[in-house]
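Student: sequence first, predicted coordinates after that:
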Amino acid sequence: MLCAVIFDFDGVIADSEALHLRAFNVLLKPFGVEISTEAYYRDYLGLTDFECFTQVVADRHLGLDEAAVRDLVARKNRIFKEFAATEGHIIDGVVPFL
């Protein structure tokens, strides 16, 4: 019998939501858009990156098509990985538990 435990990553293993928000904001800045922490947690947390960008594009009337949104998602993933590699934080107690 195979025994396994599956963990959600964000907020369980690592505290990375702030890094996701920073990556979103890096890409939205050229459009004059900044998502506040409060708005991110209220309106966008739990959405996929594609859904988040799509919603921001609609909310702010940015007029970007699906291809442009997919490009933002790809770029956001690269930026997030850079942030996570240099600034990522494992939640206290996780390493000994695992």
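Tutor: The structure has been received and is ready for your questions. Numbering: from 1, shown residues only.
Student: contacts, neighbours, all on C-alpha from now
Tutor: Fine.
Student: show me where this protein has helices.
Tutor: Secondary structure of the chain (DSSP state H): helices at 17-28, 37-39, 49-59, 66-87, 94-97.
Student: dump those into a markdown table; add mean neighbour count as well.
Tutor: Formatted as a markdown table, the helices of the chain follow (neighbours: other CA atoms under 10 Å):
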| stretch | mean neighbour count |
| --- | --- |
| helix 17-28 | 18 |
| helix 37-39 | 11 |
| helix 49-59 | 17 |
| helix 66-87 | 15 |
| helix 94-97 | 8 |
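Student: F24 is in contact with A74, isn't it?
Tutor: No - the criterion here is CA atoms under 8 Å, and F24 misses it with A74 at 11.2 Å.
Student: tell me who's in contact with A23.
Tutor: Residues in contact with A23 (CA atoms under 8 Å, 6 or more residues apart in numbering) are K76, I79, F80, F83.
Student: what's the spacing between it and V95?
Tutor: 26 Å (CA to CA, to the nearest Å).
Student: next up, the contacts around F53.
Tutor: Residues in contact with F53 (CA under 8 Å, 6+ apart) are V69, L72, V73.
Student: below is structure B, check it against A:
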Amino acid sequence: MTRLVEDEDVDTELVLTESVVDALRETYTDGFAKLSAADDLDIYETSEPMHYAIWTAESPDRTVSGMVVYSDSGVAGVINNDTEAMNEWAREEYERYKRSARSLD
């Protein structure tokens, strides 16, 4: 993630749960502090539980969205799709989580 944000000049926005933020701060103290200060990265923290990860990647010629579902033993399933229906659903879900979050800036 550090290389993507620093070297590639990619605008990135994350909504993370409190437990993920705490784990990142404890495990990667210097790295997380460096990422949090990056100009091209906005991090939000939510107290709302997230039962899956949602992402959307946009480029000039294509938008792809996906979700990752976790179980106690790790990744249970992954869906990646570039249909407008999937992209719209992923954006709506992401915005729902973001509305309940606070910026870490």
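Tutor: Thanks, I have the structure now. Since the model is a prediction, treat every value here as computed from it, not as a measurement.
Student: would you give the TM-score for this superposition?
Tutor: TM-score for the superposed pair, counting by TM-score structural alignment, normalised by the length of structure 1: 0.33. Supporting figures: 51 aligned residues with a CA RMSD of 4.3 Å.
Student: sorry, back to before: would you turn the contacts of A23 of structure 1 into CSV with distance to T54 of structure 1?
Tutor: Shown next, in CSV, are the contacts of A23 of structure 1 (distance: CA to CA, whole Å):
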residue, distance to T54 of structure 1
K76, 13
I79, 18
F80, 18
F83, 23
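Student: geometric centre of structure 2: which residue is closest?
Tutor: By CA atoms, centre = their mean, structure 2 has its centre lying nearest to L14, at 3.6 Å.
Student: surely that residue meets L35?
Tutor: No - here L14 of structure 2 lies out of contact with L35, judged by CA under 8 Å, at a distance of 11.2 Å.
Student: now do the shared contacts for these two.
Tutor: In contact with both L14 of structure 2 and L35: L41, using CA under 8 Å, 6+ apart.
Student: in structure 2, where's the longest helix?
Tutor: Longest helix in structure 2, counting by DSSP H: helix 84-99.
Student: and the helix or strand following that one, what does it pack onto?
Tutor: Counting by DSSP states H and E, the next helix or strand C-terminal to helix 84-99 of structure 2 is strand 101-103. Under the contact definition 3 or more CA pairs under 8 Å, 6 or more residues apart in numbering; DSSP states H and E, strand 101-103 of structure 2 sits against strand 41-46.
Student: tell me the buried residues in the strand it packs on?
Tutor: Within strand 41-46 of structure 2, the residues that qualify as buried are L41, D42, I43, Y44, E45, T46, counting by 16 or more other CA atoms under 10 Å.
Student: tilt between that strand and helix 84-99?
Tutor: Orientation of strand 41-46 of structure 2 against helix 84-99 (axes from the mean of the first three to the mean of the last three CA atoms, to 10 degrees) gives an angle of 70 degrees.
Student: which parts of structure 2 are helices?
Tutor: Shown for structure 2, the helices assigned by DSSP H span residues 2-7, 18-27, 29-36, 84-99.
Student: now render those helices as JSON lines, adding distance to Y52 of structure 2 and mean neighbour count.
Tutor: Output for these, formatted as JSON lines (distance: least, CA to CA, whole Å; neighbours: other CA atoms under 10 Å):
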{"stretch": "helix 2-7", "distance to Y52 of structure 2": "23", "mean neighbour count": "12"}
{"stretch": "helix 18-27", "distance to Y52 of structure 2": "13", "mean neighbour count": "14"}
{"stretch": "helix 29-36", "distance to Y52 of structure 2": "22", "mean neighbour count": "14"}
{"stretch": "helix 84-99", "distance to Y52 of structure 2": "11", "mean neighbour count": "15"}
